[in-house]
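Peer 1: Below is the structure, and that's it, no one-letter string:
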């Protein structure tokens, strides 16, 4: 049954994604704010498919902690799930992403319409300057700049691997940072076909105010996201009947 539900969900999810790529084409002609509301509808339909087909509920807590206006959003990254879920509960979000995604037909057009912030990874230090300038422009227009500080998906319980780019952005934007913890990788594992039924927990943590020294912020954002994500990881393991993490896993997850 698990394999069948996972198969049905994957087919439905990607069919829905392709459908929305075309449904969003008229949105290229409307104001960006209107377009982003359409993008949020895609996210909500994906969450609905997760629940009715794969048996995965998404529980989001801490929404009352989100401050109004521009902000840096630093989220744990374990699966594809959070990429479409986070946009549904932020007012006017945009992503920092690798420049090559902007070149894809149709999908790249939508990213450009959403005014995502591209990063040219081959440009070295210049890439940070360009990314920061674009992100600051968007934040000054009241947008929430989403970044995955580890740069790629990490398995739940794996050692953290935060990049210093998040601290550079924080220091130069001058806006508060909203940390987000989650345990999505237990239910939607990266590079795996299986979708495990249960409750994905996404937790919005208390904002980190602007103005902290860069190194202090870097240590703090890691500690807060990892502590909360490890707690959600243990909750998820209990729900799935996996029991507590082994001592070696627990040590790794805190590294």
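Peer 2: Cool, got the structure. Here the structure is a predicted model, which is why all the values come from computation and not from measurement.
Peer 1: all contacts plus neighbour counts: C-alpha atoms, from now on.
Peer 2: Fine.
Peer 1: And the helices in the stretch 101-250 of the chain?
Peer 2: Under the criterion DSSP state H, counting those that start in this stretch, the stretch 101-250 of the chain contains helices at 107-113, 125-140, 165-173, 214-239, 247-253.
Peer 1: So which of the ones you listed is nearest residue 53?
Peer 2: Taking Cα to Cα, helix 214-239 is the member of those nearest to residue 53, at 18.8 Å.
Peer 1: Can you give the distance from that closest one to the centre of its chain?
Peer 2: 15 Å (Cα atoms, centre = their mean, to the nearest Å).
Peer 1: ok, and for that helix, which residues are buried?
Peer 2: Neighbour-count burial for helix 214-239, with 16 or more other Cα atoms under 10 Å as criterion, is recorded at 214, 217-218, 221-222, 224-226, 228-230, 232-237.
Peer 1: what's the answer for stretch 195-210, then?
Peer 2: 195-208, 210.
Peer 1: what's the burial count for residue 73?
Peer 2: Residue 73 is flanked by 26 other residues according to other Cα atoms under 10 Å.
Peer 1: Distance-wise, check it relative to residue 228.
Peer 2: Look at residue 73 and residue 228: by Cα to Cα, to the nearest Å, they are 15 Å apart.
Peer 1: To which secondary structure element is the nearest residue to residue 42 once chain neighbours are set aside assigned?
Peer 2: Nearest residue to residue 42, sequence neighbours excluded (Cα to Cα, 6 or more residues apart in numbering): residue 20, at 6.5 Å. Assessed by DSSP states H and E, residue 20 sits inside helix 2-23.
Peer 1: Measure how the helix or strand that that helix is followed by sits relative to helix 2-23, angle-wise.
Peer 2: Once the chain leaves helix 2-23, the next helix or strand it forms, by DSSP H and E, is helix 32-49. Using axes from the mean of the first three to the mean of the last three Cα atoms, to 10 degrees, the direction of helix 32-49 lies 160 degrees away from that of helix 2-23.
Peer 1: Which strands or helices does helix 32-49 pack on?
Peer 2: helix 2-23, helix 81-89 (3 or more Cα pairs under 8 Å, 6 or more residues apart in numbering; DSSP states H and E).
Peer 1: between those, which one is nearest to residue 172?
Peer 2: Comparing those by Cα to Cα, helix 81-89 comes nearest, at 23.2 Å.
Peer 1: hold the first one in mind and look at this next one:
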């Protein structure tokens, strides 16, 4: 009960702090994109500073966040991983739901940092829009943050990786930085309760540009899911075998769909 009340207080503080930061950085945001980025980054870091004090949750960034241009493809479990990833990169921006343009503070700052609004179900339009802006020089680089599964996925749940991720990767011609996390164990998709522990976001080995669709999708899913399962197990969450074979492996997928049995794991390479 006490942890629930502390979590409720945290939730109130998280949302109450948003307009405070929005107003404090408003003059700078209006004249410079740097001001908008600084305000967003300040908010992300301030929320992370609240967590240990209010609910005993300690955020941790592992790996090396990108500083140059590239695509960040992340496991998405809750609002917290959004804050941690954006706070770790210098010039992040998102493809966001069009309706968020009208949300107080979030919409104004999102548009100012370069987020691309798109209506649900029109991701191809968003990709074309983004590439047109890049070609026109309207965007001065940065880190495009996307979620390959397209939505928040609770720990232990399964959602396929969308091939639209490859379309963006191929068109950008930039490195892709996979990101794993276990934050959903402590900050769930729904509900008030925030659990104590160590919430980790881990930047993994980048995937170089130029891979084909099958190789890219298999590599991306394998790296993110393997590392996320490791982090969730580290947090005490029971992690089972993968619920489906990797994308693009027709033989293992056919066996799985025909028999209903879990697919065999590929042999590990010897050191």
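Peer 2: All right, it came through fine. Owing to the predicted nature of the structure, the values given are computational and were not obtained by experimental measurement.
Peer 1: would you turn the helices and strands packed on helix 32-49 of structure 1 into a markdown table with distance to residue 142 of structure 1?
Peer 2: Converted to a markdown table, the helices and strands packed on helix 32-49 of structure 1 look like this (distance: least, Cα to Cα, whole Å):
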| stretch | distance to residue 142 of structure 1 |
| --- | --- |
| helix 2-23 | 26 |
| helix 81-89 | 15 |
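Peer 1: ok, and which of these has the densest surroundings?
Peer 2: helix 81-89 (a mean of 19; mean count of other Cα atoms under 10 Å).
Peer 1: and residue 2 of structure 1, what is it in contact with?
Peer 2: 194, 195, 196 (Cα atoms under 8 Å, 6 or more residues apart in numbering).
Peer 1: Surely the last one touches residue 188?
Peer 2: It refers to residue 196 of structure 1. Yes - using Cα atoms under 8 Å, residue 196 of structure 1 is in contact with residue 188, at 6.7 Å.
Peer 1: Tell me how far the residue nearest to residue 42 of structure 1 lies from residue 56 of structure 1.
Peer 2: Separation of residue 20 of structure 1 from residue 56 of structure 1 (Cα to Cα): 21 Å.
Peer 1: again with residue 83 of structure 1
Peer 2: 16 Å.
Peer 1: mind giving me CSV with the helices of the stretch 101-250 of structure 1 and columns for distance to residue 101 of structure 1?
Peer 2: Output for those, formatted as CSV (distance: least, Cα to Cα, whole Å):
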stretch, distance to residue 101 of structure 1
helix 107-113, 6
helix 125-140, 15
helix 165-173, 19
helix 214-239, 27
helix 247-253, 30
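Peer 1: Looking at the ones you listed, which is nearest to residue 67 of structure 1?
Peer 2: Nearest to residue 67 of structure 1 among the helices of the stretch 101-250 of structure 1 is helix 125-140 (12.7 Å), distances taken as Cα to Cα.
Peer 1: Can you give the distance of the closest one from its chain's centre?
Peer 2: Chain-centre distance of helix 125-140 of structure 1: 19 Å, with Cα atoms, centre = their mean.
Peer 1: Ok, stretch 53-69 of structure 1 next?
Peer 2: Worked out by Cα atoms, centre = their mean, stretch 53-69 of structure 1 lies 12 Å from the chain centre.
Peer 1: same question, stretch 241-254 of structure 2
Peer 2: Remark: stretch 241-254 of structure 2 is offset 24 Å from the chain centroid, using Cα atoms, centre = their mean.
Peer 1: Residue 133 of structure 2: what's its closest spatial neighbour, skipping adjacent residues?
Peer 2: residue 139 (6.3 Å).
Peer 1: Where do the strands of the stretch 51-200 of structure 2 begin and end?
Peer 2: With DSSP state E, counting those that start in this stretch as the criterion, the stretch 51-200 of structure 2 has strands at 57-62, 70-74, 92-97, 116-118, 143-146, 176-181, 197-203.
Peer 1: contacts for the last one?
Peer 2: Judged by Cα under 8 Å, 6+ apart, the contacts made with strand 197-203 of structure 2 from elsewhere in the structure are 56-65, 81, 84-85, 177-183, 186, 231, 235.
Peer 1: How about the fourth one?
Peer 2: Judged by Cα under 8 Å, 6+ apart, the contacts made with strand 116-118 of structure 2 from elsewhere in the structure are 94, 95, 96, 97, 98, 99, 100, 101, 125, 126, 129, 130.
Peer 1: what's the answer for the third one, then?
Peer 2: The set of residues external to strand 92-97 of structure 2 that reach it, using Cα under 8 Å, 6+ apart, is 86, 110, 113-120, 126, 142-146.
Peer 1: now the counterpart of residue 74 of structure 2 in structure 1: how far from residue 188 of structure 1?
Peer 2: Counting by TM-score structural alignment, residue 74 of structure 2 lines up with residue 75 in structure 1. In this view, residue 75 of structure 1 and residue 188 of structure 1 are 16 Å apart by Cα to Cα.
Peer 1: How about residue 70 of structure 1?
Peer 2: Separation of residue 70 of structure 1 from residue 188 of structure 1 (Cα to Cα) stands at 30 Å.
Peer 1: how far away is the closest residue to residue 189 of structure 1 other than its chain neighbours from residue 190 of structure 1?
Peer 2: Once flanking residues are discounted, residue 189 of structure 1 sits nearest to residue 79: 6.2 Å by Cα to Cα, 6+ apart. If you measure residue 79 of structure 1 against residue 190 of structure 1 using Cα to Cα, the figure is 5 Å.
Peer 1: in terms of contact, does residue 71 of structure 2 touch residue 177 like I think?
Peer 2: Yes - applying Cα under 8 Å, one finds residue 71 of structure 2 in contact with residue 177, separated by 6.1 Å.
Peer 1: re earlier: filter the contacts of strand 197-203 of structure 2 down to the buried ones, ChimeraX style.
Peer 2: Filtering the contacts of strand 197-203 of structure 2 down to the buried ones (16+ other Cα under 10 Å) takes a single ChimeraX command:
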select :56,57,58,59,61,65,81,84,85,177,178,179,180,181,182,183,186,231,235
